[in-house]
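K.L.:
predicted model, plus sequence, below.
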Amino acid sequence: MCVAIPGLVKKMKDGKVTVDFNGNEVEAYAGLVNVKEGDYALVHAGCVIQTLKKDEAEEILELMGGLEG
């Protein structure tokens, strides 16, 4: 089973996006869904698979933060 956390899309260039996961920036392909700078996105196997509204992303991040420790 995989668990994906949302990241913030920082940059777009040539069909790829840079997604910031709490300071860790990852490059991913953006051809599967419509995505733009400022979106929150889920990435799997190097591809953006879903975008989320800000409140949805923040809720997931809060829940995942509670699992740490």
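P.N.:
Thanks, I have it.

K.L.:
can we go C-alpha only for contacts and neighbour counts from here?
P.N.:
Fine.

K.L.:
quick one: residues in contact with the helix or strand in which Leu8 is found.
P.N.:
In this assignment (DSSP states H and E), Leu8 forms part of strand 7-13. With C-alpha atoms under 8 Å, 6 or more residues apart in numbering as the test, strand 7-13 has contacts from 17-22, 36-42.

K.L.:
go on, stretch 48-59?
P.N.:
Outside of stretch 48-59, the residues within contact range by C-alpha under 8 Å, 6+ apart are 6, 28-35, 39-43.

K.L.:
among those, which one lies nearest to Leu61?
P.N.:
Nearest to Leu61 among the contacts of stretch 48-59: Pro6, at 7.2 Å, using C-alpha to C-alpha.

K.L.:
second structure for comparison follows:
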Amino acid sequence: MCLGVPLKVVEIRENNTALVDMGGPTLEISTIFTPEVKVGDYVLVHAGFSISILSEEEASDIFSALEEIEK
């Protein structure tokens, strides 16, 4: 099974890439599948690609579910 992780976009870069916040460190991801993404958006990231844009509520729900799995 593969999981996508919700992360917040903190910077849009050239060549269809963006920086996302990982709770401290940042990660450069490809936005080739979500070219309309903006700073402040939450994206679902899998294998270094943003695969969808999430609402803040959707991101929060996924964070909560992942926390439950860790217990």
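P.N.:
Nice, thanks for sending it over. Not measured: the values here are computed from a predicted model.

K.L.:
any idea what the TM-score comes out to?
P.N.:
Overlay of the two chains. TM-score (TM-score structural alignment, normalised by the length of structure 1): 0.86; 69 aligned residues with a C-alpha RMSD of 1.3 Å.

K.L.:
pull the distance from the strand holding Leu8 of structure 1 to the chain's centre.
P.N.:
Between the centre of strand 7-13 of structure 1 and the centre of its host chain there is 8 Å, according to C-alpha atoms, centre = their mean, to the nearest Å.

K.L.:
quick check: the gap between Gly31 of structure 1 and Val9 of structure 1.
P.N.:
According to C-alpha to C-alpha, to the nearest Å, Gly31 of structure 1 and Val9 of structure 1 sit 14 Å apart.

K.L.:
again with Lys16 of structure 1
P.N.:
10 Å.

K.L.:
which outside residues touch the helix or strand following the strand holding Leu8 of structure 1?
P.N.:
Following the chain from strand 7-13 of structure 1 toward its C-terminal end, the next helix or strand by DSSP H and E is strand 16-21. Strand 16-21 of structure 1 is contacted from outside by 5-12, 25-31, 41, using C-alpha under 8 Å, 6+ apart.

K.L.:
stretch 32-42 of structure 1 too?
P.N.:
For stretch 32-42 of structure 1, contacts defined as C-alpha under 8 Å, 6+ apart pick out 4-12, 19, 47-54, 57.

K.L.:
buried set for it?
P.N.:
35-36, 39-42 (16 or more other C-alpha atoms under 10 Å).

K.L.:
tell me which of those is nearest to Glu62 of structure 1?
P.N.:
Tyr40 (14.3 Å).

K.L.:
what do we get in structure 2 for the closest one?
P.N.:
Using TM-score structural alignment as the criterion, Tyr40 of structure 1 maps onto Tyr42 of structure 2.
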